[in-house]
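Colleague: the sequence and its predicted three-dimensional model are supplied below.
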Amino acid sequence: MIVVAGEALIDLVPQGGAADDGGDLPVLAPRLGGGPFNTAVAVGRLGSPVAFCSRVSRDAFGEALLGGLTRAGVDVSYVQRGDEPTTLAVASIAADGSAGYSFYVEGTADRLFSVPDRLPPGTRAVSFGTCSLVLEPGASAYEELMRSASGQGVFTALDPNIRAGLIPDPDAYRARFKSWLPSTGLLKLSEEDAQWLGGTPQEWLASGPAAVVITRGGDGLTVFTRGGARYDVPGERVDLVDTIGAGDTVNAALLHGLATWDALSVEAVAGLAEDAWHRLLRFAARAAAVTCSRAGAEPPYASELPPL
């Protein structure tokens, strides 16, 4: 069982054209989203057993989010519920297909997440990231869960997925990020995240992770290993619609691949050979490319990808 811990929210995505009032407001369509939510859905679609650990509103958006998880085969029995509203993220799509976001997070349900009494039976890995590790008081609860899981020998994955507009004190966040590394088995982040954080893969590896995977957009993926190796694979070319959910799909593909190989441990990841890393990264690149060929975060099903 892979557990994904973090927020579920609604992305409001531009659809092209203007609203009916004739003004400059774009037409926005609600899409199920949030980095951890997308990761959980992608893991479920790829076929690995997965559970979602979060706090979700009882409003109509919250019900839709639970429905999306359930349709993907995600266990939602560890989702907490609240009467507060669902977080909203308004997306803007640049000419190159990249997405930017502004957030409406005050008083929303996912911020009040509390540490569960236990993880689902058979938990082999827990994945963390994005807004859930920024917005208090929930951020401290997710951090506590990360440290607890790691301390129990459960493999942990971290995708910081930086949303700079939500971080009031960048230096404090960077220090907090470094404090998570001893409790992290696999660190995955984008080139932009790495630049914002200001460190290097070698520095991060020295603090704990068995491997650091960096996404480079259409240029592909790179992994840096604890043993000092670096392996690169190119990106998969597709007709780009947008990049929403692409990084989350990479995260899910990595976890699914490691689970398939029974390699969800620090020791196993540290021991992966060059051929295995190339196979895993190519699989993740292909999965992300499928997501980029669709509007919004719509990760692929296992039947749409070549076998690992």
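Modeller: Received, thanks. Residues are numbered from 1 along each chain as shown.
Colleague: alpha carbons only for contacts and neighbour counts from here, please
Modeller: Will do.
Colleague: residue 115 against residue 140, yeah?
Modeller: No: with contact defined as C-alpha atoms under 8 Å, residue 115 does not count as touching residue 140 (9.1 Å).
Colleague: so what's residue 73 up against?
Modeller: 41, 44-45, 49-50 (C-alpha atoms under 8 Å, 6 or more residues apart in numbering).
Colleague: neighbour-wise, which of those leads?
Modeller: Tallying neighbours with other C-alpha atoms under 10 Å puts residue 41 at the head of these, with 31 neighbours.
Colleague: which secondary structure elements does the helix or strand harbouring it contact?
Modeller: In this assignment (DSSP states H and E), residue 41 forms part of helix 35-46. Counting contacts by 3 or more C-alpha pairs under 8 Å, 6 or more residues apart in numbering; DSSP states H and E, helix 35-46 is packed against strand 2-5, strand 50-57, helix 60-71, strand 125-129, helix 246-260.
Colleague: can you list these in CSV and add distance to residue 295?
Modeller: CSV is the format used below for the helices and strands packed on helix 35-46 (distance: least, C-alpha to C-alpha, whole Å):
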stretch, distance to residue 295
strand 2-5, 23
strand 50-57, 23
helix 60-71, 16
strand 125-129, 22
helix 246-260, 11
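Colleague: quick one: which of the ones you listed is nearest residue 302?
Modeller: helix 246-260 (10.0 Å; C-alpha to C-alpha).
Colleague: check which element follows the closest one along the chain.
Modeller: helix 266-270.
Colleague: mind listing what's buried along that following helix?
Modeller: Of the residues in helix 266-270, 266, 269-270 count as buried by neighbour count, 16 or more other C-alpha atoms under 10 Å.
Colleague: other residues contacting that helix?
Modeller: 155, 185-186, 209-211, 225-227, 258, 263.
Colleague: helices along this protein, start to end?
Modeller: Taking DSSP state H as the criterion, the chain contains helices spanning 35-46, 60-71, 138-151, 170-180, 191-197, 201-207, 246-260, 266-270, 274-292.
Colleague: another structure for you, compare them:
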Amino acid sequence: MSDTRAAQPIWVFGECLVDDFGDAKRLGGAPFNVACHLWALGETARFISRVGRDAPAAEIRGLLRRWPGAAAWLQEDAQLPTGRILVQRLGTGMHRFEILPHQAYDAIDADEELRVRALETSYLLYHGSLALREEGPSRATWRFLASRAWGRFVDINLRDGCWQRPWLAELLQGADTLKCNDEELGVLQREFGLGRGDAEAILPALAQRFGVAEIVLTCGPQGAMHWDGATLTRSHALSISVVDTVGAGDAFSAGWLYARRLGATVAKALQVAHGLAARVCALEGALPEDPQSFYPAFVAELGVAAKGAVRA
């Protein structure tokens, strides 16, 4: 990534919600988690989402007060509730998710201010797929933002009932970076007839099919891979004691973006991404309760330079 583009903001688009474990509730949503990690590491990011007029929305706004201006583009919906996902613990840190329909994040609007800023600003667009599950306001806003961005980091999240093949193809087409896990790669392989074989064979076929510049594949404890059209790079996961895997993939994405914008090589960026994901797996929940100690320790351990002070 060039120095000029590394200095340009990341616009993070998508859901913020509550993960409801029954006995506990935690704030989440992949774009929300990624934005919080990036802010804490000193990155310039804009978070574009929508919440209801309810207690979870107030809690989300309260957390975002850690960073000046973080809630500036957080929209409010008078009818739809703040997003909620019912989470069932399965043991060994794994979970089953029930994603509720028709939530505020399905109705993210491209208002006049957002349109003007998109026309005036050069930005990298980070987005997932969950907030785009319905043919409605969020998908229309995404199409507009994607058409104005200089690049797209696509972090898919293929939950049952929350995606359809035609728009998934639209989502993938021309992505600068696609990040997915090994299970999601299997879904893409089947849905788009990418042939047989292991990841080494499927990644080039996927990249060629949709014109994707690079793919980052996470494989849990087996590590990760990166394909850029010419070179396959492998990385080993860190050996850790897992408390909770919720948010690990989001931390990986944030670590990758952060390292690459600092000019790190692919190998180093994978190491940094694994490092942040591992630290999050040692937490209860996707975000640290004490960011003032969490992020400086991460930066020091991985040998990368922080861009700014971490705010409480």
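Modeller: Right, received. Where do you want to start? Just so it is clear, the structure is predicted and the values come from calculations on it, not from any experiment.
Colleague: TM between them?
Modeller: Scored against TM-score structural alignment, normalised by the length of structure 1, the superposed chains reach a TM-score of 0.81; 272 aligned residues with a C-alpha RMSD of 2.1 Å.
Colleague: the helix holding residue 41 of structure 1 vs structure 2, mean deviation?
Modeller: In the superposition against structure 2, helix 35-46 of structure 1 averages 1.2 Å from its aligned positions (mean C-alpha distance after the TM-score superposition for structure 1).
Colleague: where in structure 2 does that helix fall?
Modeller: Under TM-score structural alignment, the alignment places helix 35-46 of structure 1 onto residues 30-41 of structure 2.
Colleague: how far does the matching stretch sit from the chain's center?
Modeller: Put simply, stretch 30-41 of structure 2 sits 8 Å off its chain's centre (C-alpha atoms, centre = their mean, to the nearest Å).
Colleague: how much does the longest strand anywhere in structure 2 stray from structure 1?
Modeller: Ranked by residue count under DSSP state E, the longest strand found in structure 2 is strand 83-91. Here the mean offset of strand 83-91 of structure 2 against structure 1 after fitting is 1.5 Å, by mean C-alpha distance after the TM-score superposition for structure 1.
Colleague: angle of that strand against strand 45-51?
Modeller: Orientation note: strand 83-91 of structure 2 sits at an angle of 100 degrees relative to strand 45-51 (axes from the mean of the first three to the mean of the last three C-alpha atoms, to 10 degrees).
Colleague: what are the buried residues along strand 83-91 of structure 2?
Modeller: Buried-residue list, strand 83-91 of structure 2, by 16+ other C-alpha under 10 Å: 83-85, 87.
Colleague: what sits up against that strand?
Modeller: The contact list for strand 83-91 of structure 2, computed with C-alpha under 8 Å, 6+ apart, reads 15-22, 51, 95-100, 103-105.
Colleague: 6 Å - rerun?
Modeller: Defining contact as C-alpha atoms under 6 Å, 6 or more residues apart in numbering, one finds that strand 83-91 of structure 2 is touched by 17-21, 95-99, 103.
Colleague: so of these, which two are at opposite extremes in space?
Modeller: Going by C-alpha to C-alpha, the pair spanning these furthest: 95 and 103, at 21.2 Å.
Colleague: for those two, indicate the residue with more neighbours.
Modeller: When neighbours are counted by other C-alpha under 10 Å, residue 103 comes out ahead of the other of residue 95 of structure 2 and residue 103, with 21 against 14.
Colleague: could you pull up the residues touching that one?
Modeller: 80-81, 83.
Colleague: which one of those is nearest residue 63 of structure 2?
Modeller: Distance to residue 63 of structure 2, by C-alpha to C-alpha, is smallest for residue 83 among these, at 15.9 Å.
Colleague: how about that closest one, what's its partner in structure 1?
Modeller: Aligned partner of residue 83 of structure 2 by TM-score structural alignment: residue 87.
Colleague: equivalent analysis for residue 180 of structure 2, please.
Modeller: Using TM-score structural alignment as the criterion, the counterpart of residue 180 of structure 2 in structure 1 is residue 189.
Colleague: could you measure that match against residue 250 of structure 1, distance?
Modeller: 10 Å (C-alpha to C-alpha, to the nearest Å).
Colleague: who's more crowded, those two?
Modeller: Set residue 189 of structure 1 next to residue 250 and count neighbours by other C-alpha under 10 Å: residue 250 wins out with 31 against 22.
Colleague: any idea what sits nearest that one, other than its immediate chain neighbours?
Modeller: By the measure of C-alpha to C-alpha, 6 or more residues apart in numbering, the closest residue to residue 250 of structure 1 outside its immediate chain neighbours is residue 284, 4.9 Å from it.
Colleague: so can I have a markdown table of the buried residues of helix 266-270 of structure 1 showing distance to residue 241 of structure 1?
Modeller: As requested, the buried residues of helix 266-270 of structure 1 are exported to a markdown table (distance: C-alpha to C-alpha, whole Å):
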| residue | distance to residue 241 of structure 1 |
| --- | --- |
| 266 | 36 |
| 269 | 33 |
| 270 | 35 |
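Colleague: what is the neighbour count of the residue nearest to residue 247 of structure 2 when sequence neighbours are not counted?
Modeller: In this structure, residue 247 of structure 2 finds its nearest non-sequential neighbour in residue 286, 4.3 Å apart by C-alpha to C-alpha, 6+ apart. Residue 286 of structure 2: 28 surrounding residues under other C-alpha under 10 Å.
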